[in-house]
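Trainee: Here is a sequence with its predicted model. Questions after.
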Amino acid sequence: MDETAFPPADLEAFLTLCVGRWMSLRSRFDLKGPEDDWHTSDRGEVTVSLKDQGPERILTVQPAESAASQLCFAGDGNLVVAADGVERTGHWQLREDASLELLLSDAASAATVLERIWFIKPNLRLRSTTAIAIDGTPLQARFCSEIRRVSSPQV
């Protein structure tokens, strides 16, 4: 039986709860895209692992269909995300409602990306992401629901 506290009360508990294999349903809305191609949805799988690097926690996210990304959480609220050979910096905050908020600046597109991750149950996780241009115009929105793959109990 898993003894992970729910809802998570601190970053360590939240990241520990993220570890595992997840089935996901993702929807993406490109608000600046062509009228006939502004929305996509797909299913996927992702494996999440956690490493303790002294004062930092490194979450590795490995989608089945693409390269892994690493999120490095520092105890002071700083965040570094490395994906596809590019590093972005930002901040993380564990909110009072036990959701984790990630705020990143994307220098390439001059946009700010805000991601919020929260658990409905220990094996059901939701994520929402919005990208906003420097002038405040919404560019993109994503929503993802993820269900943890669990093994059947051994009899």
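Mentor: Sure, I can see it.
Trainee: C-alpha only now, for contacts and for neighbours.
Mentor: Will do.
Trainee: For the chain, which segments count as strands?
Mentor: Secondary structure of the chain (DSSP state E): strands at 20-30, 39-53, 56-63, 69-74, 78-83, 86-94, 100-106, 111-121, 124-133, 138-148.
Trainee: Format those strands as CSV; extra columns: mean neighbour count.
Mentor: Compiled in CSV, the strands of the chain are given as follows (neighbours: other C-alpha atoms under 10 Å):
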stretch, mean neighbour count
strand 20-30, 18
strand 39-53, 15
strand 56-63, 19
strand 69-74, 20
strand 78-83, 18
strand 86-94, 16
strand 100-106, 19
strand 111-121, 18
strand 124-133, 19
strand 138-148, 18
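Trainee: would TSV of the ones you listed with distance to residue 10 be doable?
Mentor: Shown next, in TSV, are the strands of the chain (distance: least, C-alpha to C-alpha, whole Å):
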stretch	distance to residue 10
strand 20-30	18
strand 39-53	15
strand 56-63	12
strand 69-74	12
strand 78-83	15
strand 86-94	7
strand 100-106	10
strand 111-121	13
strand 124-133	16
strand 138-148	20
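Trainee: Endpoints of stretch 103-115, how far apart?
Mentor: From its first residue to its last, stretch 103-115 covers 7 Å (C-alpha to C-alpha, to the nearest Å).
Trainee: For that stretch, give me every contacting residue.
Mentor: 88-92, 101-102, 127-134 (C-alpha atoms under 8 Å, 6 or more residues apart in numbering).
Trainee: next, the one to line up against it:
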Amino acid sequence: MDIQTFLELCIGQWFSQRSSYQFDTEKAESQKSELTVEWLEANHSTVVSLCQQYNLDPSQAIGGKKISWNSSTDYGQKNQTGNATIILIPDSNQPKIGKIIQTFQSQTSSQGSYLLAEDEALNLTLEVGDFLMEERIWFASENLRLRTSLIKGNNGYSRTAFYSEIRRLPPQKAA
């Protein structure tokens, strides 16, 4: 599988369940979300702008994903909504590795790297302020996506999470 095929599999609407653990507070949390993943072409204004912000050639980007979410926790807290954009710029000699730019809520952005491993899992590494975020994404099937994430701060790991995401299929047309 190449990176373009992997990204195309991500496009669509997903029901996500997350279990996370905060190491410093020893708090476990569950969360349910509705995710929408949209493809952004390489010439999309957001892709071009973010590449230019990091002095990267926008013509080298293969495009990006805009991810929107609406989440609720098991603890009766308010729903959380938001979005993030991820831009991918493959290495010209080894397209299974490359750079990523990620922005949250169109405000804070960070740069990192990706690796599409031999087992067809996408590994993302991002530096966000004083934190290092590592995420691994893979498909158990075309409609079941799994993710793990680790966030590491100056004092070691601060949070880990596991996600299972089921693709929301479009309604069947009446015969």
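Mentor: Ah, there it is. Only a predicted model underlies this, so the values are computations on that prediction, with no experimental measurement involved.
Trainee: closest to residue 57 of structure 1 among the contacts of stretch 103-115 of structure 1?
Mentor: Nearest to residue 57 of structure 1 among the contacts of stretch 103-115 of structure 1, counting by C-alpha to C-alpha, is residue 92 at 12.0 Å.
Trainee: counterpart of the closest one in structure 2?
Mentor: Matched by TM-score structural alignment, residue 92 of structure 1 corresponds to residue 114 in structure 2.
Trainee: Enumerate every residue touching that match.
Mentor: 96-100, 122-125.
Trainee: Looking at structure 1, which of those residues hold up?
Mentor: Retained in structure 1 by both residues aligned by TM-score structural alignment, their matches' C-alpha atoms under 8 Å are the following of the contacts of residue 114 of structure 2: 98-100, 122-125.
Trainee: Residue 10 of structure 2 maps to what in structure 1?
Mentor: Matched to structure 1 by TM-score structural alignment, residue 10 of structure 2 sits across from residue 18.
Trainee: likewise residue 52 of structure 2?
Mentor: Match for residue 52 of structure 2 (TM-score structural alignment): no aligned residue.
Trainee: what's the answer for residue 126 of structure 2, then?
Mentor: In structure 1, residue 126 of structure 2 lands on residue 104 (TM-score structural alignment).
Trainee: How about residue 41 of structure 2?
Mentor: In structure 1, the residue matched to residue 41 of structure 2 (TM-score structural alignment) is residue 52.
Trainee: From residue 38 of structure 1, how far off is its match?
Mentor: Taking C-alpha to C-alpha, one finds residue 52 of structure 1 at 39 Å from residue 38 of structure 1.
Trainee: Same question for residue 120 of structure 1.
Mentor: 28 Å.
Trainee: Ok, residue 93 of structure 1 next?
Mentor: From residue 93 of structure 1 to residue 38 of structure 1 the distance is 30 Å (C-alpha to C-alpha).
Trainee: Format the kept ones among the contacts of residue 114 of structure 2 as JSON lines; extra columns: distance to residue 20 of structure 2.
Mentor: Formatted as JSON lines, those follow (distance: C-alpha to C-alpha, whole Å):
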{"residue": "98", "distance to residue 20 of structure 2": "28"}
{"residue": "99", "distance to residue 20 of structure 2": "27"}
{"residue": "100", "distance to residue 20 of structure 2": "24"}
{"residue": "122", "distance to residue 20 of structure 2": "20"}
{"residue": "123", "distance to residue 20 of structure 2": "19"}
{"residue": "124", "distance to residue 20 of structure 2": "18"}
{"residue": "125", "distance to residue 20 of structure 2": "18"}
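Trainee: Which member of those residues is positioned nearest residue 87 of structure 2?
Mentor: residue 100 (5.4 Å).
Trainee: Structure 1: which residue goes with the closest one?
Mentor: Aligned by TM-score structural alignment, residue 100 of structure 2 pairs with residue 79 of structure 1.
Trainee: Fine by me, we can end here.
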